[in-house]
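> here are the coordinates; sequence isn't available:
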């Protein structure tokens, strides 16, 4: 057998699973914060040390971390080349919007990912729901899993900031990665969060703007809070590519259409239907309860895994908030809505990337 196996262990699928590779598997967690070989489970103190006091070292002394208020913790600091292949993380739902994830690639000072924890995993409303998609899976009860492949050429750094003044107790996490050669044509992973609360009247919500460089758009998550009665999803999703100004190259036909649904996501009995598939989903529907919950809220995703939106110079993405007015003289009319829309846009691009908007504050991410 030739010991010089060319396969670098990336681009994994069932079709590549049998191939040998010289890639080295590593994993970072609170039990091995550096991911070093043969260094796991060595803690002598940690968040559960009191529970293991009769068992001693090696018996689950440090499975999680705590993050003081208004501080940032480093989850991973990895010398490459290599790629993050899977992330698992969990904490109490009340923390999902107050924790801000950041990823830095190849020594850059500015993050390529800057997203609240829950929104990154399609759970922007700080309430548990299950997601059954290919790159993101959320399992009972609040187990966040991410399979986006995240290559880096020299270095990767992952941090999480506690935006609130109160400590976050018991953040559990595991970051699985491989150390291997990375092809020069591998772009780095990016994600950005934006919120319009509310969307200005007769304006649009911008998911992404100011992106410069060569890359491809791979996904959208929306946490949509409806501030009106009636249907809210007539608005079109538009992609402005490579110099488009007034008019986009890609213009969809409606919000539910973009997310792969139809006819208001409605079931025959007149209710919304949830669904969660490998690339498209409306997994979360939060309904009024007749007392304190006054509005409908929705969580939906669309992954462009089989149909990435490619750009060479620049990219802007928007969505309209559009519903219906009451009929006037028998004629229906559209109603521009002023809803609460928080979006997470996912894309790959060659570095360097353009600066992101100013990071949100604790009050700006709050579920209201």
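All right, it came through fine. It should be emphasised that the depicted structure is a prediction, and the values quoted were computed from it without experimental measurement.
> make it CA atoms for all contacts and neighbour counts henceforth
Noted.
> number of nearby residues for residue 176?
18 (other C-alpha atoms under 10 Å).
> State the helix or strand in which it lies.
strand 168-179 (DSSP states H and E).
> ok, and what's touching that strand?
9, 23-30, 47, 63-69, 76, 80-91, 95, 162 (C-alpha atoms under 8 Å, 6 or more residues apart in numbering).
> Okay, now stretch 82-98: how far is its last residue from its first?
End-to-end span of stretch 82-98 (C-alpha to C-alpha, to the nearest Å): 30 Å.
> Show me which residues of it are buried.
For stretch 82-98, the neighbour count (16 or more other C-alpha atoms under 10 Å) marks 82-91, 93, 95-98 as buried.
> Just give me the closest of those to residue 208.
Closest approach between the buried residues of stretch 82-98 and residue 208, by C-alpha to C-alpha: residue 97, at 19.6 Å.
> here comes the other one, which I'd like you to weigh against the first:
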């Protein structure tokens, strides 16, 4: 009997020890964060473990209050918390915060042509030596251990001989007690410039977090989780398995609407829309998608803005949005509801719009206390004056929820950069924003007003025509681990900080989740979607799409000392005889007249044939000049541009004694 009692006691003790061991395991780890990153359903729920999302950045320290001078100051580089000496080296402190927490996004850029890469160090839990140490680019954007989905540079272009780009790291770096990030210049004698934004979570004190350990990247212990997360981030466009589909098709007359309803405890997993209209651009703006979930109106956004393409169809793919070459647009946010969902397409334009395909994919959803409703709101600022710097509001929300992304669509009327403005995000009644940025393009993951289009899981610039010249620009940012929870309110302001005193059109779509009582301060804007759209009269070559390249390499190049339109031109380099380049560009209306093309001329530039839409326009065009200069070339006959247009450049040669001829520079074209 005693033996049996002792045996039972031993079993109870072992079970208790096992239970204690299970309870002592950290709640937040690199693996759990990577799993959360790729789980879209977590976006539609309140956080499992309470946290606040905050930001450390190099914003101007002169910005102390919106009522005081310096609020719009632009000195937002190399603004560090302090300097300190560690083991004889000078380190500049970017971030110094208490835990438990996790870095969830790290963006930075620098004057790449002026200095060698400095050293980034990250110290966790008050350690005297860093757990992460290395060249800044090799940690943030060229991190071979975490892969390109979680570590990349974007919008690369060459200006004044150096490369400029935005650098992004999304690999989560958790810590239990404390985190300090420092930077050491490669050369203290060089006045290098560092811009940075570090988004991080601060968990509630009771949350247990496992700290990143030195060598975690190198050992490969997280490779399986990294691969799984990366796969989810790039396979966003695959059909939802086991999802049921509902369709909405037909013609929506001017002023008309069509709707579809879904019943039951479900989640809309994906919405796909393809439309046709005589004037597609205006249809993308004047056709509106609206949604109601369980009787609450939560979505009202123009179709093009909703899918992150604005009023020009520009194919791209991200984690949340996609647009294929056939013009089919998709959005992948989960949209759960308990009883009833209603999706409506409104046509507020003056033309008929054909719904070639509207597809709603849905699956069952178990609604619980963490579930939230999906919202998307649109706010438009047409003809906004840039003569004075100002904060404009993206969204203001009252209630409880999570902020998960936004898309910006604008038309710039100037040849100057429009996006020096910083984001300012206030959470739960803050008097000073917990997110104070360093520039609009930095917020969207790129840098230096780049006109280069890009797409990555969390950020995209499908259209950058308006960054340095009159034209359209579209930027988007989707949040996962850097989503911003709020308990009472959220206010998102963005500075309008333009280098020119002009007017511009500026429209932001915001995506968020909330409880049934949460609401935005504004919703519908029928008159705004009916306004006529704006377009540029010239087509910048660096904004053309490359369809085919046979030989050489194409880059966007800028030199401030040259008079290129928008400060850039398309440079095709390392080319030889018979190499060819096929470019496409889109004209929203019919243009008929003489074609003017502006090329760069230089001693090492080639002779080329130029064909437009299958017809030779210029034959044996010699781009040689003794010095670098710009030259206009006028076609003999009239041409017609409409819709998609194809331009083919074929190298004929151009050898000159003692000079290697291997380049072509193309600035812009127009039809008058």
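Cool, got the structure. These figures come from a predicted structure and were not determined experimentally.
> Please state their TM-score.
Scored against TM-score structural alignment, normalised by the length of structure 1, the superposed chains reach a TM-score of 0.74; 295 aligned residues with a C-alpha RMSD of 2.6 Å.
> hang on, the earlier thing: show me which parts of the strand holding residue 176 of structure 1 are buried, residue by residue.
In terms of neighbour count (16+ other C-alpha under 10 Å), strand 168-179 of structure 1 has its buried residues at 168, 170-179.
> For residue 230 of structure 1, give me its contacts.
Residue 230 of structure 1 sits next to 323-324 when contact means C-alpha under 8 Å, 6+ apart.
> surely residue 181 of structure 1 meets residue 82?
Yes - the criterion here is C-alpha atoms under 8 Å, and residue 181 of structure 1 meets it with residue 82 at 6.4 Å.
> mind listing the helices for structure 2?
With helices called from DSSP state H, structure 2 shows them at 2-23, 30-37, 136-140, 216-219, 223-234, 280-286, 303-306, 440-443, 526-529.
> Export those helices to a markdown table and append columns for distance to residue 479 of structure 2.
Converted to a markdown table, the helices of structure 2 look like this (distance: least, C-alpha to C-alpha, whole Å):
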| stretch | distance to residue 479 of structure 2 |
| --- | --- |
| helix 2-23 | 30 |
| helix 30-37 | 9 |
| helix 136-140 | 18 |
| helix 216-219 | 23 |
| helix 223-234 | 12 |
| helix 280-286 | 25 |
| helix 303-306 | 16 |
| helix 440-443 | 11 |
| helix 526-529 | 27 |
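> winner for burial among the ones you listed?
Across the helices of structure 2, averaging neighbours per residue (mean count of other C-alpha atoms under 10 Å) puts helix 303-306 on top, at a mean of 26.
> tell me, it lands on which residues of structure 1?
In the comparison with structure 1, helix 303-306 of structure 2 aligns to the range 117-120 (TM-score structural alignment).
> what's the matching range in structure 1 for the lengthiest strand in structure 2?
The longest strand of structure 2 (DSSP state E) is strand 629-653. For strand 629-653 of structure 2, there is no aligned range in structure 1, judged by TM-score structural alignment.
> What residues of that strand count as buried?
For strand 629-653 of structure 2, using 16+ other C-alpha under 10 Å, the buried residues are 630, 634, 639, 641, 646-653.
> How about stretch 218-227 of structure 1?
218-227.
> now swap in stretch 273-288 of structure 1 and tell me
Residues 273-274, 276, 279-284 are the ones in stretch 273-288 of structure 1 that count as buried (16+ other C-alpha under 10 Å).
> related to what we said a few turns ago, looking at the buried residues of strand 168-179 of structure 1, which is nearest residue 15 of structure 1?
For those, the closest approach to residue 15 of structure 1 (C-alpha to C-alpha) belongs to residue 178, at 18.6 Å.
> distance of the counterpart of that closest one in structure 2 from residue 241 of structure 2?
Counting by TM-score structural alignment, residue 178 of structure 1 lines up with residue 363 in structure 2. Residue 363 of structure 2 is 9 Å from residue 241 of structure 2, where distance means C-alpha to C-alpha.
> Can you spell out the matching residue range in structure 1 for stretch 119-128 of structure 2?
Using TM-score structural alignment, stretch 119-128 of structure 2 lines up with nothing in structure 1.
> Surely residue 474 of structure 2 touches residue 411?
No - between residue 474 of structure 2 and residue 411 there is no contact under C-alpha under 8 Å: 9.0 Å.
> Now the residue sitting nearest the centre point of structure 1. Nearest residue, chain neighbours left out?
By C-alpha atoms, centre = their mean, the mean C-alpha position of structure 1 lies nearest to residue 120, the distance being 2.2 Å. In space, and not counting its chain neighbours, residue 120 of structure 1 is closest to residue 344: 6.9 Å by C-alpha to C-alpha, 6 or more residues apart in numbering.
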